[in-house]
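**Student:** Okay, here's the prediction I keep looking at, along with the sequence it came from:
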Amino acid sequence: MLYLQHIHHIAIICSDYQASKTFYTNVLGFQVLAEHYRVERNSYKLDLTLNGQYCIELFSFPSPPARPSGPEACGLRHLAFQVQNISEAVNKLEAAGIETEPIRRDEFTGKYFTFFRDPDNLPLELYEQ
């Protein structure tokens, strides 16, 4: 058995680097750890942290192919973020022009959650602590 310590990061390829950078930093609140432009690949690599923990690599590549993400496409289903107050978080997303699904209650844990999309239509979830 392989003994994993924790998830190191999640890599996301975006179609519009500036729009995604703005979304993940200004809307979701990630902080920029490092930003690199790789001339040979005509690509940006943006390292993002959340509360001091490195967790997302945001990449730009010229003309990346679209990846189906729904409904219920095979592969990574969604990326979930924990929040303290789901209603407050939804209000902030909606104030930023981000549509969310109605808040639902997890039938097993009783916790509240909702889904929304990033600029490339990747499914994201908010899950109340």
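**Tutor:** Alright, I've got the coordinates.
**Student:** hey, let's count contacts and neighbours off CA atoms from now on
**Tutor:** Fine.
**Student:** Mind telling me what element residue 68 is part of?
**Tutor:** Residue 68 belongs to no helix or strand when assigned by DSSP states H and E.
**Student:** Give me the neighbour count for residue 75.
**Tutor:** When neighbours are counted by other CA atoms under 10 Å, residue 75 registers 9.
**Student:** Ignore what I typed, I meant residue 59.
**Tutor:** Counted by other CA under 10 Å, the residues lying close to residue 59 total 22.
**Student:** Same question for the one 3 residues further on.
**Tutor:** Other residues near residue 62 number 11, with proximity taken as other CA under 10 Å.
**Student:** want to compare, so here's the second one:
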Amino acid sequence: MLNLRQIHHIAIIGSDYQASKHFYCDILGFTLQGEFYREERDSWKADLALNGQYTIELFSFPQPPKRPSRPEACGLRHLAFNVDDIEQSISVLTASGVFCEPVRIDPYTGKKFTFFNDPDGLPLELYES
């Protein structure tokens, strides 16, 4: 067996670096740990942390291809974040102009969850702990 310990990071490519950085930092609350412009690739890379733990590498590339999404495409389906109060979290997102789907109940756990999208349509989920 490979003996994996945990997920180290998630890499996300945004079509508009400033819009993505604003969304993940100012709306979702990630902390910018480092930011690097890679001239040879005309690309930005940002290291984002959640509660002090390095979590997301946010990239930009000129004219990245669109992500296939619907109907369900093969590959990463969505990223999910735990929250204590889903209604309060939805209020914060809504006040920032982010649309959230109606709250659903997980039929296996009885927990509340909802989906929303980042600026490029990447599906994200809030899951009440």
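**Tutor:** On my side now, so go ahead. The structure displayed is predicted, hence computed values, not measured ones.
**Student:** Could I get the TM-score for this pair?
**Tutor:** The TM-score (TM-score structural alignment, normalised by the length of the first structure) is 0.98; 129 aligned residues with a CA RMSD of 0.6 Å.
**Student:** contacting residues for the residue lying closest to residue 41 of the second structure once chain neighbours are set aside?
**Tutor:** Once flanking residues are discounted, residue 41 of the second structure sits nearest to residue 61: 7.4 Å by CA to CA, 6 or more residues apart in numbering. Shown in contact with residue 61 of the second structure (CA atoms under 8 Å, 6 or more residues apart in numbering): 13-15, 41-44.
**Student:** Repeat that for residue 9 of the second structure.
**Tutor:** Contacts for residue 9 of the second structure (CA under 8 Å, 6+ apart) come out as 54-57.
**Student:** among these, which recur in the first structure?
**Tutor:** Retained in the first structure (both residues aligned by TM-score structural alignment, their matches' CA atoms under 8 Å) from the contacts of residue 9 of the second structure: 54-57.
**Student:** Which one of those residues sits in the busiest neighbourhood?
**Tutor:** residue 56 leads those on contacts (other CA under 10 Å) with 20 neighbours.
**Student:** in what helix or strand does that residue lie?
**Tutor:** strand 53-60.
**Student:** next helix or strand past that strand?
**Tutor:** Where DSSP H and E defines the elements, the next helix or strand beyond strand 53-60 of the second structure is strand 79-83.
**Student:** What's the average distance for that following strand when superposed on the first structure?
**Tutor:** Superposing on the first structure and averaging over aligned pairs (mean CA distance after the TM-score superposition for the first structure), strand 79-83 of the second structure comes out at 0.4 Å.
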